[in-house]
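> any chance you can model this:
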Amino acid sequence: MPVLQSSPGRLLIMLLSDTNGSFAETTITQLRDYPEWHRGRSRYAIWMIPINCPEVLAYIDQVTVSLADLLHPTRRQPHITLFVCGFEGQSVMHDDDFTYTQLQRQLADLNRLSLPPGALRVGGPDSFSSAAFLTVGDPQGYLPRWRETLAASCTEIRQAVYVPHITLGLYRRTISAEDLRQRLQRLPGPGDLSMPVERLEYVTYRSDDMFSPLECQHRVTW
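Below you'll find the model as predicted:
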């Protein structure tokens, strides 16, 4: 997706809502295997927040249906990506490899936290150039603390700044930013929509399938 340089080693994602730096049009995602990315490695790992709240799931479905002509019909189960680990492996051979030892350190660090269950705010629709999403608010400041804890034992695989969000789908056709902005403004808002967070999950998915299901390997609850 198009990005802007914000500081050395850190990139800023272009958002539709940013009128000072929005993309010009959406980017079509090709549904194919990307061997140049996975280089034969089979499983990719992330930490995520699963979404099980019926009200949030209903709003996701409502907005997704309204954008169905723009989005690929297939998607992974709704979630909020918290931390991108990389490709699971026994050792680090590439800069995006992630080992069992690193995972065990992350699990130990998370289990030492004494945070009570919290809640995130689910906002209205916005967009990257490649994907539509719902915004996520964090009034209690949990996300930075969880991310800092996960980053204590490894470096996250990320070239752009972290934007918490719930992906609605990847674009399958091009639309101008202005037309998309008008479409999103006509959609119903979420109202006072809060989502409880009671656990974090370490999940993996097949790297040769863009919509491979997220399979939970570990979970941390409070």
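> going forward, measure contacts and count neighbours with C-alpha atoms only.
Noted.
> contacting residues for the residue minimising distance to the centre of the chain?
For the chain, the residue nearest the mean C-alpha position is Thr81 (3.6 Å; Cα atoms, centre = their mean). Each residue near Thr81 by Cα atoms under 8 Å, 6 or more residues apart in numbering is listed here: 46-49, 164-166.
> and the next element down the chain from whatever helix or strand it lives in?
Assigned by DSSP states H and E, Thr81 belongs to strand 79-89. Using DSSP H and E, the next helix or strand after strand 79-89 towards the C-terminus is strand 97-99.
> how far away from the center of its chain is stretch 145-160?
Distance, stretch centre to chain centre, for stretch 145-160: 14 Å (Cα atoms, centre = their mean, to the nearest Å).
> first-to-last residue distance for it?
19 Å (Cα to Cα, to the nearest Å).
> likewise for stretch 59-75?
First-to-last distance for stretch 59-75 - Cα to Cα - comes to 16 Å.
> list the buried ones in it?
By neighbour count on 16 or more other Cα atoms under 10 Å, the buried set for stretch 59-75 is 59-60, 63-64, 67, 70-72.
> want to put them side by side, so please do this one too:
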Amino acid sequence: MRTHFSRSPRSVPLENRDYPEWRRGRERYGIWMIDADTPPLRERIALARAELGDLLTEHQRSPHITLFVCGFLVAKAVRIDPFDDDFDDAMRARQRQALAAARPAAFTLEIGGINSFDSAVFFEVHGASQALRNVRRALSRGQAEICPGRYTPHLTVGLYRDAFAKSELRRRLAVLATLPPIRLEVREIVFAGYSACSLDGPLAIIERLPLAPAR
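Next up, the predicted model:
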């Protein structure tokens, strides 16, 4: 199976600690996401964790697909190093305006195909690539993304607890390679925040924005 592994021979384990050098006193982080907390997807994640649980940490947030990484939620963004990852209500308002102007339409995704980054196991997200680009383009017109890079839509299963040999991980992941895809109808996008002090702090939904009817 083809993974998103780098050339390093081992996975990257999660460091189970607070990250004060990253937080710099700030406590909550915000993202735009797709809410994927449905019974079929909860069952699929539970199946994968039952098969791979000895590889993964216990840390787990509710099922979601990150669309856009916004930053630390603050009353007034500074956006000057080292606080260039601040995010405030004015920035979100600009994103909301950009989304209203773009009027991205509802779409359908297929969740399936186990895969892995160096640090995490995930289910692949297929379909509606243009729709995802439209949403992300509108959000980026409102505000630049934190740590932009190549966007890979995914549904996280879990984070590695140790530096495992990738050859062994490929063998373990192959057991789940033939699971059938699950359809996810996306009719809205969600802005959510979570505690940056906790590695599995729950996602708190702050705002839901409906998408235009599918065209």
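> just give the TM-score of the two.
The TM-score (TM-score structural alignment, normalised by the length of the second structure) is 0.89; 207 aligned residues with a Cα RMSD of 1.9 Å.
> just to revisit the earlier point, secondary structure and distance to Tyr171 of the first structure for the buried residues of stretch 59-75 of the first structure - can I get that in CSV?
Below are the buried residues of stretch 59-75 of the first structure laid out as CSV (DSSP: H, G, I helix; E, B strand; the rest coil; distance: Cα to Cα, whole Å):
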residue, secondary structure, distance to Tyr171 of the first structure
Tyr59, helix, 19
Ile60, helix, 16
Val63, helix, 14
Thr64, helix, 12
Leu67, coil, 10
Leu70, coil, 6
Leu71, strand, 4
His72, coil, 6
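> I'd like to know which of the residues you listed is nearest to Arg32 of the first structure.
Comparing those against Arg32 of the first structure with Cα to Cα places His72 closest, at 12.6 Å.
> hmm, Gly169 and the closest one touching each other?
Yes. If you go by Cα atoms under 8 Å, His72 of the first structure and Gly169 touch, sitting 6.4 Å apart.
> measure Ala144 of the second structure to Asp85 of the second structure for me?
Distance from Ala144 of the second structure to Asp85 of the second structure, by Cα to Cα: 10 Å.
> would you mind measuring from whichever residue in the second structure pairs up with Ala119 of the first structure to Arg141 of the second structure?
Alignment note: Ala119 of the first structure maps to Thr108 in the second structure; criterion TM-score structural alignment. Thr108 of the second structure is 24 Å from Arg141 of the second structure, where distance means Cα to Cα.
> and if you look at Phe72 of the second structure?
Distance of Phe72 of the second structure to Arg141 of the second structure, given as Cα to Cα: 19 Å.
> who's more crowded, these two?
Remark: of Phe72 of the second structure and Arg141, Phe72 carries more neighbours, 26 against 14, as counted by other Cα atoms under 10 Å.
> alignment lookup: that one to the first structure.
Phe72 of the second structure maps onto Phe87 of the first structure when the alignment is built from TM-score structural alignment.
> from what I can see that match touches Arg43, true?
Yes. In this structure, Phe87 of the first structure is within contact of Arg43 by Cα under 8 Å, at 5.8 Å.
> Glu178 of the first structure: how many residues sit nearby?
Residues within reach of Glu178 of the first structure, counting by other Cα under 10 Å, total 13.
> residues contacting the aligned partner of Gln106 of the first structure in the second structure?
In the second structure, the residue matched to Gln106 of the first structure (TM-score structural alignment) is Gln95. Contact analysis of Gln95 of the second structure by Cα under 8 Å, 6+ apart lists 138-143.
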